[in-house]
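> no sequence for this one, just the structure:
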């Protein structure tokens, strides 16, 4: 919790909004509850945003920045495609925690909102492009690389979904080993 003597940035508010989205969807983004969570007054909010819609737009932009192409840059820079895929799958699968909320999955409930649809599209596109490129570099023909990328990404999203409802899910390291074994071409 932040006390009143600490000045919050617009990014602090956007991150708090993302946490609210992960826990309760877009409807959970409300100024007064966020201010209470952050330990500040509503005035702090209005120093950065004119309204809730601006905060939602900033939160979605922050999510795209931290989960889209920019966030994948370190993986994209790995020259060995097998190592890249192994590291990417390991990091992603190990990040999946039982009963943990997910911004991505929570946003799906508001996918008819054009802002949400665009943010999800950007994140999905960046992830699929990296997977597709990796599978091509591993020697799969373009059509198979695209299909394999989609199946791998669907499995990742499926693990996120299962983790939200299954407290007895296998340890993330076990899942990472399995994902690597399944999705690395032999």
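On my side now, so go ahead. None of the values given here were measured: they were computed from a predicted structure.

> Could you use CA atoms for every contact and neighbour count after this?
OK.

> what about residue 9, how many residues close to it?
When neighbours are counted by other CA atoms under 10 Å, residue 9 registers 13.

> do residue 5 as well
Applying other CA under 10 Å, we find 8 other residues in the vicinity of residue 5.

> Let's verify it: helix, strand, or coil?
Three-state assignment for residue 5 (DSSP: H, G, I helix; E, B strand; the rest coil): coil.

> Which residue, neighbours along the chain excluded, lies closest to residue 85?
In this structure, residue 85 finds its nearest non-sequential neighbour in residue 134, 6.9 Å apart by CA to CA, 6 or more residues apart in numbering.

> can you tell me which residue is nearest the centre of the protein?
In the chain, the centroid-proximal residue (CA atoms, centre = their mean) is residue 67; its distance is 4.7 Å.

> That residue and residue 138, how far apart?
When distance is defined by CA to CA, to the nearest Å, residue 67 is 24 Å away from residue 138.

> next up, a second structure to put side by side with the first:
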């Protein structure tokens, strides 16, 4: 590896290091502040280190955007795969979003701000948003709701999540968790399930998410209980 790929401290920085540094600056100061010299200074690296990994600044920005897009698609695919073998449950999405499984909310908001002045970023943002909305529609059975109502309900759920962070709600975690069952009822028209309360308790205690199989069994159990009551 060429000598100019070294940092000024002698330790090589990876491509991921540069992307992580760019993400931090994007969140704090916006895309116009994502400059090679600034990142090199933040990382205590040489410009040669940057150009070892990237042709130019545009390639770094594309990598940063791609990172956000792929992380969202991984989350969507993971939840869709779980729902393929169980009844779709908003609890899965709530748990993922509250635990910030896809990204920090600040990163998502920074992408949306960036998109206002860049058509390419805007296209990617809308593509990701549409994939989330398509996923959320699975929560609403076509046997109960027509196509238009399923779409609108899915949008309301998703807009709620995005709007919570867009408004920069100042709310302690405890209060947010307390209110989630009410949001659940308003968004789905159903009472909060035992599965949701169990997930919220785990989040409140700082416990890791339950394994996928455990969640699937819990959802299946709750579905069986609902069928017996109906």
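Thanks, I have the structure now. Every value quoted in this text rests on a predicted model; they were computed, and no experiment measured them.

> ok so, going back, next, find the distance separating the residue nearest to the centre of structure 1 from residue 8 of structure 1.
23 Å.

> With residue 31 of structure 1 instead?
When distances are taken as CA to CA, residue 31 of structure 1 and residue 8 of structure 1 turn out to be 14 Å apart.

> And for residue 147 of structure 1?
Distance of residue 147 of structure 1 to residue 8 of structure 1, computed by CA to CA: 44 Å.

> What's the match for residue 149 of structure 1 in structure 2?
Across the two structures, residue 149 of structure 1 finds its equivalent in residue 154 of structure 2, going by TM-score structural alignment.

> oh, I was asking about residue 161 of structure 1
Under TM-score structural alignment, residue 161 of structure 1 pairs with residue 166 in structure 2.

> ok, now residue 118 of structure 1?
Per TM-score structural alignment, residue 118 of structure 1 is aligned with residue 123.

> Contacts for stretch 162-181 of structure 1, please.
Residues outside stretch 162-181 of structure 1 that contact it (CA atoms under 8 Å, 6 or more residues apart in numbering) are 85-86, 89-91, 93-102.

> Among those residues, which pair sits farthest apart?
Set against one another by CA to CA, the contacts of stretch 162-181 of structure 1 have their most distant pair in 85 and 99, with a gap of 25.6 Å.

> Can you give me the neighbour number for residue 135 of structure 1?
Residue 135 of structure 1 has 25 neighbouring residues, counting by other CA under 10 Å.

> name the element it belongs to?
Remark: residue 135 of structure 1 resides in helix 114-137, with elements defined by DSSP states H and E.

> could you check the angle helix 114-137 makes with the strand or helix carrying residue 144 of structure 1?
When secondary structure is defined by DSSP H and E, residue 144 of structure 1 falls within helix 142-165. The directions of helix 142-165 of structure 1 and helix 114-137 differ by 130 degrees, with axes from the mean of the first three to the mean of the last three CA atoms, to 10 degrees as the criterion.

> in helix 142-165 of structure 1, what counts as buried?
Of the residues in helix 142-165 of structure 1, those buried by neighbour count under the rule 16 or more other CA atoms under 10 Å are 145-146, 148-150, 152-153, 156-157, 159-164.
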